[in-house]
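Chemist: Can you look at this prediction? I've put the sequence above it.
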Amino acid sequence: MEALILQMMEAFKDLSYFGIMLALTFEFVPAELVLPLAGYWVYEGEMNLFGAIFAGSIGGVLGPLTLYALGRYGGRVAILKFGKYFFIKDEHMDKSDQFFEKYGGSVAFLGRFVPGVRTAISIPCGIAKMNVWKFIFYTYLAMLPVTAIYVYLGYSLGPQWEKAGELFGQYANYLLIPIALFIIWLIVKRRKVKAQ
């Protein structure tokens, strides 16, 4: 499967930044493969670092947006019928539903940092008819740091870009939890200012 995705990525490379966005629109294409490879293309001088991060972040929103639309317009019946094509299992749905019930709309952000929830969390957001712009905003906020780290790791590792996933796994909590907490603090502060 990975070899097939890498072949696809060579075709997407010809589309430059749009190719990165397009690849990430398909939920079955793992970001941990696409983004470090994009970083390697930056290393090779084929792309700009910030351009690759921006394209990856946009693509990281487009993929979840398809699942959001599936939840919003198809409901749970459509998920049970078509979820397997997006590699969504029943246990993913159950975890995502519980997470959504507990945290409400902010799950579009928080859920991206929780293994077993991050892919399927878009679906309950759609079923609950969460405001689509709010969903996009929170998803982008979550995807930006993840994308930046993966692309930068691919760029730093150069020809050894395939080790990025392993490195990310080792240091993800140290990197992402402080970023997530800082963004949550900003959101809470903004809400308090609006409430005054």
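Modeler: Now that the structure is in, tell me what you want to look at.

Chemist: alpha carbons only for contacts and neighbour counts from here, please
Modeler: Noted.

Chemist: What residues does residue 142 make contact with?
Modeler: Shown in contact with residue 142 (CA atoms under 8 Å, 6 or more residues apart in numbering): 109-110, 112-113, 180.

Chemist: Between those residues, which sits nearest residue 100?
Modeler: Closest approach between those and residue 100, by CA to CA: residue 110, at 9.8 Å.

Chemist: next SSE after the helix or strand containing that closest one?
Modeler: Using DSSP states H and E, residue 110 sits in helix 107-110. Later in the chain than helix 107-110, the nearest helix or strand by DSSP H and E is helix 122-127.

Chemist: just checking, what packs against that following helix?
Modeler: Other helices and strands packing on helix 122-127, by 3 or more CA pairs under 8 Å, 6 or more residues apart in numbering; DSSP states H and E, are helix 49-82, helix 90-103, helix 107-110.

Chemist: again, only this time at 6 Å
Modeler: Helices and strands touching helix 122-127, by 3 or more CA pairs under 6 Å, 6 or more residues apart in numbering; DSSP states H and E, are helix 49-82.

Chemist: May I see the buried residues of the helix it packs on?
Modeler: Neighbour-count burial for helix 49-82 flags 49, 52-72, 74-76, 79 (criterion: 16 or more other CA atoms under 10 Å).

Chemist: Of the contacts of residue 142 - the most surrounded one?
Modeler: residue 109 (24 neighbours; other CA atoms under 10 Å).

Chemist: Okay, and the closest residue to it other than its chain neighbours sits in which element?
Modeler: Nearest non-adjacent residue to residue 109, counting by CA to CA, 6 or more residues apart in numbering: residue 138, 4.8 Å away. Assigned by DSSP H and E, residue 138 belongs to helix 132-157.

Chemist: In addition, the following structure is provided for comparison:
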Amino acid sequence: MTNLIETLKANSLLIIFIIMFLEALNLTGIPAIVIMPAIGVFIKNSGHSFFVVFAIASLAAILGSITYYLVSSKFGDVIYNFFFNKFPSTQKSLTKAKEIAEQYGAKMCLIGRMIPTVRTFISLMSGIFKVKFKDYIIYSSIGILIWNLVLISLGYFGYILSTMNF
């Protein structure tokens, strides 16, 4: 057990990268709104640099989002229909994301990253509706950076506040 804990500690930044990459692909089953504050608490407890962990988590999220965009630009219609038909609970979110994509185009990548249920499908919608790749990267990266900074900071500073004696 001690070896496992030591291995996890030694590879914690890689683990964060993998989790955030998979979260951007919607494969973790745990939403970013849960993962990122936990990363903030981790930063405070681990002694790692806030900036370094934030950069790793953000890079992973951006790369995961780009991967999802590229896959969805190739197979987007199939993916959209699969989720829509196989998981009826996603229909409302998918419909909302589609409406936003049609209304805002590339700007949805920035705006949508701030809306918890919509952000899940931004890369999918961007690929399906063929948002220009350069615009997708710019707007999506800005949105990811803002979202990550806010949520990681909430965990980081929330933990500090929780340990203070008032």
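Modeler: Looks like it came in fine. All of these numbers come straight from a predicted model, not from anything done at the bench.

Chemist: picking that back up, for the contacts of residue 142 of structure 1, which ones persist in structure 2?
Modeler: Retained in structure 2 (both residues aligned by TM-score structural alignment, their matches' CA atoms under 8 Å) from the contacts of residue 142 of structure 1: 109-110, 112-113.

Chemist: nearest spatial neighbour of the aligned residue in structure 1 for residue 14 of structure 2, skipping sequence neighbours?
Modeler: Using TM-score structural alignment, the equivalent of residue 14 of structure 2 in structure 1 is residue 18. Counting by CA to CA, 6+ apart, residue 18 of structure 1 lies nearest to residue 55, which is 6.9 Å off, once chain neighbours are set aside.

Chemist: Can you tell me what the one you found aligns to in structure 2?
Modeler: Taking TM-score structural alignment for the superposition, residue 55 of structure 1 sits opposite residue 56 in structure 2.

Chemist: Pull the residues that contact the helix holding residue 110 of structure 1.
Modeler: 100, 135, 138-139, 142 (CA atoms under 6 Å, 6 or more residues apart in numbering).

Chemist: and of those residues, the nearest to residue 35 of structure 1?
Modeler: Closest approach to residue 35 of structure 1 among the contacts of helix 107-110 of structure 1 (CA to CA): residue 142, at 15.0 Å.

Chemist: mind listing what the residue nearest the centre of structure 2 touches?
Modeler: Compute the mean C-alpha point of structure 2, and by CA atoms, centre = their mean the closest residue is residue 24, 4.3 Å away. The neighbours of residue 24 of structure 2, taking CA under 6 Å, 6+ apart as the test, are 61, 64-65.

Chemist: and of these, the nearest to residue 120 of structure 2?
Modeler: Using CA to CA, the contacts of residue 24 of structure 2 come closest to residue 120 of structure 2 at residue 65, 9.8 Å.

Chemist: Now the closest one. Nearest residue, chain neighbours left out?
Modeler: Distances taken as CA to CA, 6+ apart place residue 24 nearest to residue 65 of structure 2, at 5.3 Å, with adjacent residues excluded.

Chemist: Next: residue 75 of structure 2.
Modeler: Nearest residue to residue 75 of structure 2, sequence neighbours excluded (CA to CA, 6+ apart): residue 128, at 7.9 Å.

Chemist: how near is the one you found to residue 36 of structure 2?
Modeler: Residue 128 of structure 2 sits 27 Å away from residue 36 of structure 2, going by CA to CA, to the nearest Å.

Chemist: Residue 23 of structure 2 too?
Modeler: According to CA to CA, residue 23 of structure 2 and residue 36 of structure 2 sit 10 Å apart.

Chemist: which one of those two has more residues nearby?
Modeler: More crowded of residue 23 of structure 2 and residue 36, by other CA under 10 Å: residue 36, with 25 against 21.

Chemist: okay but that one is in contact with residue 154, surely?
Modeler: No: using CA atoms under 6 Å as the test, residue 36 of structure 2 is too far from residue 154 to be in contact (8.6 Å).

Chemist: Any buried residues in stretch 130-140 of structure 2, and which?
Modeler: Within stretch 130-140 of structure 2, the residues scored as buried using 16+ other CA under 10 Å are 130-131, 136-137, 139-140.

Chemist: Could you single out the nearest of those residues to residue 44 of structure 2?
Modeler: Using CA to CA, those come closest to residue 44 of structure 2 at residue 140, 27.2 Å.

Chemist: For that closest one, which non-adjacent residue is closest in space?
Modeler: Nearest one to residue 140 of structure 2, counting by CA to CA, 6+ apart, is residue 109 at 4.7 Å.
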